[in-house]
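*Asks:* My questions concern the predicted model and sequence given below.
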Amino acid sequence: MIEHDALGVTREAYDAAAPMYAQLFRDELRERPLDRAILSAFAEVVSASGDGRVADLGCGPGHITAYLDELGLAAFGVDASPVMIESARQAYPGLRFDVGSMAALNIADGVLGGVLSRWSIIHTPPQELPVILAEFHRVLAPGGHFLVGFSASDDPSHATQVFDHAVAPAYRWSPDHLAAMLRTAGLAEVARMVREPQPTDRRQFKEIHLLARKSEESLPS
């Protein structure tokens, strides 16, 4: 199978950036109370559904996977970058980390209580995002939750905006447009957190977290 250029470019770029990312982001949650809050809420609703298995997709150096584990979830990480995965395995040897693609996950249908995609869809070309959202829906159990983090576009009339990411080509999304795409994929928005840019932020973009839920209609009565 021929690998799409976007995935190959992103993988190579993050392989090269892995040591820097591991050092830069390992302690990022310490200064981000709102991020900790939304992750804690995600952990709580996943645990309440009765299945704490969660995939951290685009896990990078593994620090968020480890945080989810601290919150009591059976979390594992997946990333397209083999170097990122090796870094995560070295930093958190007690956790599971796999090399994989969000567009074709090596995960069975309907087995996860939660899926996290934290700034990992931003490198996906817009026309390819529906395929990835369909994969997220496929691996989630009925009633399972999905949490996605991304940077917001400035103009709500445009679904996406390209921006100059430090590592690989990337996109900012209109929150309403992305929420509509989630609905089309069978993931209904439950909550939304908007974080305004702070003076110390590297990029002056609004940051969005959308929490969505897969319908329980396929559950037995």
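*Replies:* On my side now, so go ahead.

*Asks:* CA atoms for contacts and neighbours, from now on please.
*Replies:* Will do.

*Asks:* element containing the most centrally placed residue in the chain, please.
*Replies:* Nearest to the mean C-alpha position of the chain, by C-alpha atoms, centre = their mean, lies Ser117 at 0.8 Å. Assigned by DSSP states H and E, Ser117 belongs to strand 112-118.

*Asks:* Show me what secondary structure element comes after that strand.
*Replies:* Later in the chain than strand 112-118, the nearest helix or strand by DSSP H and E is helix 129-139.

*Asks:* which residues in the protein form helices?
*Replies:* Applying DSSP state H to the chain gives helices spanning 5-25, 33-48, 63-70, 82-91, 129-139, 175-184.

*Asks:* export those helices to JSON lines and tack on distance to Arg202 and mean neighbour count?
*Replies:* What follows is those, written out as JSON lines (distance: least, C-alpha to C-alpha, whole Å; neighbours: other C-alpha atoms under 10 Å):
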{"stretch": "helix 5-25", "distance to Arg202": "12", "mean neighbour count": "15"}
{"stretch": "helix 33-48", "distance to Arg202": "16", "mean neighbour count": "17"}
{"stretch": "helix 63-70", "distance to Arg202": "19", "mean neighbour count": "20"}
{"stretch": "helix 82-91", "distance to Arg202": "22", "mean neighbour count": "21"}
{"stretch": "helix 129-139", "distance to Arg202": "26", "mean neighbour count": "20"}
{"stretch": "helix 175-184", "distance to Arg202": "21", "mean neighbour count": "17"}
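
*Asks:* want to throw these into JSON lines with distance to Pro197?
*Replies:* Shown next, in JSON lines, are the helices of the chain (distance: least, C-alpha to C-alpha, whole Å):
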{"stretch": "helix 5-25", "distance to Pro197": "18"}
{"stretch": "helix 33-48", "distance to Pro197": "12"}
{"stretch": "helix 63-70", "distance to Pro197": "21"}
{"stretch": "helix 82-91", "distance to Pro197": "27"}
{"stretch": "helix 129-139", "distance to Pro197": "25"}
{"stretch": "helix 175-184", "distance to Pro197": "16"}
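
*Asks:* nearest to Ala168, of these?
*Replies:* helix 5-25 (5.6 Å; C-alpha to C-alpha).

*Asks:* Comparison target, given below:
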Amino acid sequence: MTETSRLSAVRASYDAVALDYARRLSGELAARPLERAMLGAFAESVRGAGGGAVADLGCGPGRVTAHLAGLGVRAFGVDLSPAMVAVARRDHPGLRFEVGRMAPLDMADGVLGGVVAWHSTAHTPPGDLPDLFAEFARVLRPDGHALIAFEAGEGRRRLEHAYGRPVDLDVYATPPDLVAALLERTGLTEVARMVRRPLDDEPHPRGFLMFRKPPAP
């Protein structure tokens, strides 16, 4: 599958499930204290480093964007799916959401205080992660932070039905050490990591990595 066809399939799949996805995940963070802890530490780190805008890349219906905004971060969302962005704008009218890809990003170098990819790299083949993470590092300003959440494991699974709808998605699990190594190659430095056991019907543990771009000399 070419990159163009893969992105088209991801866009179409999430357009199809956007309303059901938003309903199903509404309030999810309220029952996930470990996730809230990582988001809280990230938000505090961004604020402590001088603030700045934070891009929630692959934001879906905007629940993480809104959570970060509630923690005092100037968060905005970007998503490939126009239907997801429409739902995010409907549910969080005071926040900014844009349709766009995670890479390349339509942003100048060093303009963000933070980048979040909350399980949004799940459909990116591992071989494409270096270029994706290099783009995250490019748009971060010195002392900016990145937070990546992902399925921690190995392998690919095919997803043809989700949220009551047919979809056309490959989902990748990636070892935390590999994700960390790829982020380090971009010049970012690891700050913290967490791996929690699977909940409910999750097929893999969930990994969370926070990285920081070194301050300017």
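*Replies:* Here it is on my side, so go on. Worth saying up front: this structure is predicted, and the values here are computed from it rather than measured.

*Asks:* picking up where we left off before, the helices of structure 1: which one's closest to His209 of structure 1?
*Replies:* Using C-alpha to C-alpha, the nearest of these to His209 of structure 1 is helix 33-48, at 7.8 Å.

*Asks:* returning to what we had before: check the gap between the residue nearest to the centre of structure 1 and Ile2 of structure 1 for me.
*Replies:* 25 Å (C-alpha to C-alpha, to the nearest Å).

*Asks:* Same check on Asp109 of structure 1?
*Replies:* In terms of C-alpha to C-alpha, Asp109 of structure 1 sits 24 Å off from Ile2 of structure 1.

*Asks:* Contacts only, for Leu80 of structure 2.
*Replies:* Arg11, Gly58, Val99, Gly100, Arg101, Met102 (C-alpha atoms under 8 Å, 6 or more residues apart in numbering).

*Asks:* now those: which count as buried?
*Replies:* Arg11, Gly58, Val99, Gly100, Met102 (16 or more other C-alpha atoms under 10 Å).

*Asks:* how about the closest residue to the second one other than its chain neighbours, what does it touch?
*Replies:* By that I understand Gly58 of structure 2. Distances taken as C-alpha to C-alpha, 6 or more residues apart in numbering put Asp79 closest to Gly58 of structure 2, at 4.4 Å, once the chain neighbours are dropped. Taking C-alpha under 8 Å, 6+ apart as the contact definition, Asp79 of structure 2 lies against Leu57, Gly58, Cys59, Gly60, Val85, Phe97, Glu98, Val99, Gly100, Arg101, Met102.

*Asks:* Quick check: the aligned residue for the third one in structure 1?
*Replies:* To tie it back to what came earlier, the one meant is Cys59 of structure 2. Aligned by TM-score structural alignment, Cys59 of structure 2 pairs with Cys59 of structure 1.

*Asks:* Is Ala192 of structure 2 in contact with Phe211, as I believe?
*Replies:* Yes: using C-alpha atoms under 8 Å, Ala192 of structure 2 makes contact with Phe211 at a distance of 7.1 Å.

*Asks:* Asp109 and Ile2 of structure 1: who's more crowded?
*Replies:* Asp109 (14 against 4; other C-alpha atoms under 10 Å).

*Asks:* List the contacts of that one.
*Replies:* Going by C-alpha under 8 Å, 6+ apart, the list of residues near Asp109 of structure 1 reads Arg138, Val139, Leu140, Ala141.

*Asks:* In CSV: the residues you listed, plus distance to Gln161 of structure 1.
*Replies:* Formatted as CSV, the contacts of Asp109 of structure 1 follow (distance: C-alpha to C-alpha, whole Å):
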residue, distance to Gln161 of structure 1
Arg138, 28
Val139, 29
Leu140, 29
Ala141, 32
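
*Asks:* Among those, list the two that are farthest apart in space.
*Replies:* With distances taken as C-alpha to C-alpha, the most widely separated pair in these is Arg138 and Ala141, at 7.9 Å.

*Asks:* and His67 of structure 2, how far is that from Ala173 of structure 2?
*Replies:* 25 Å.

*Asks:* In this structure the match of Cys59 of structure 2 contacts Val78, no?
*Replies:* Yes: the criterion here is C-alpha under 8 Å, and Cys59 of structure 1 meets it with Val78 at 5.7 Å.

*Asks:* between the two, who's got more neighbours?
*Replies:* Neighbours per residue (other C-alpha under 10 Å) separate Cys59 of structure 1 from Val78, with Cys59 holding more: 28 against 25.

*Asks:* how much space between that one and Ala185 of structure 1?
*Replies:* Counting by C-alpha to C-alpha, the gap from Cys59 of structure 1 to Ala185 of structure 1 is 22 Å.

*Asks:* cool, Ser87 of structure 1 as well?
*Replies:* For Ser87 of structure 1, the distance to Ala185 of structure 1 - C-alpha to C-alpha - is 33 Å.

*Asks:* Next one: Gln198 of structure 1 relative to Glu207 of structure 1, how far apart?
*Replies:* 10 Å.

*Asks:* same thing with Met181 of structure 1?
*Replies:* Going from Met181 of structure 1 to Glu207 of structure 1 by C-alpha to C-alpha gives 18 Å.

*Asks:* how many neighbours does Glu28 of structure 2 have?
*Replies:* Residues near Glu28 of structure 2, counting by other C-alpha under 10 Å, number 11.
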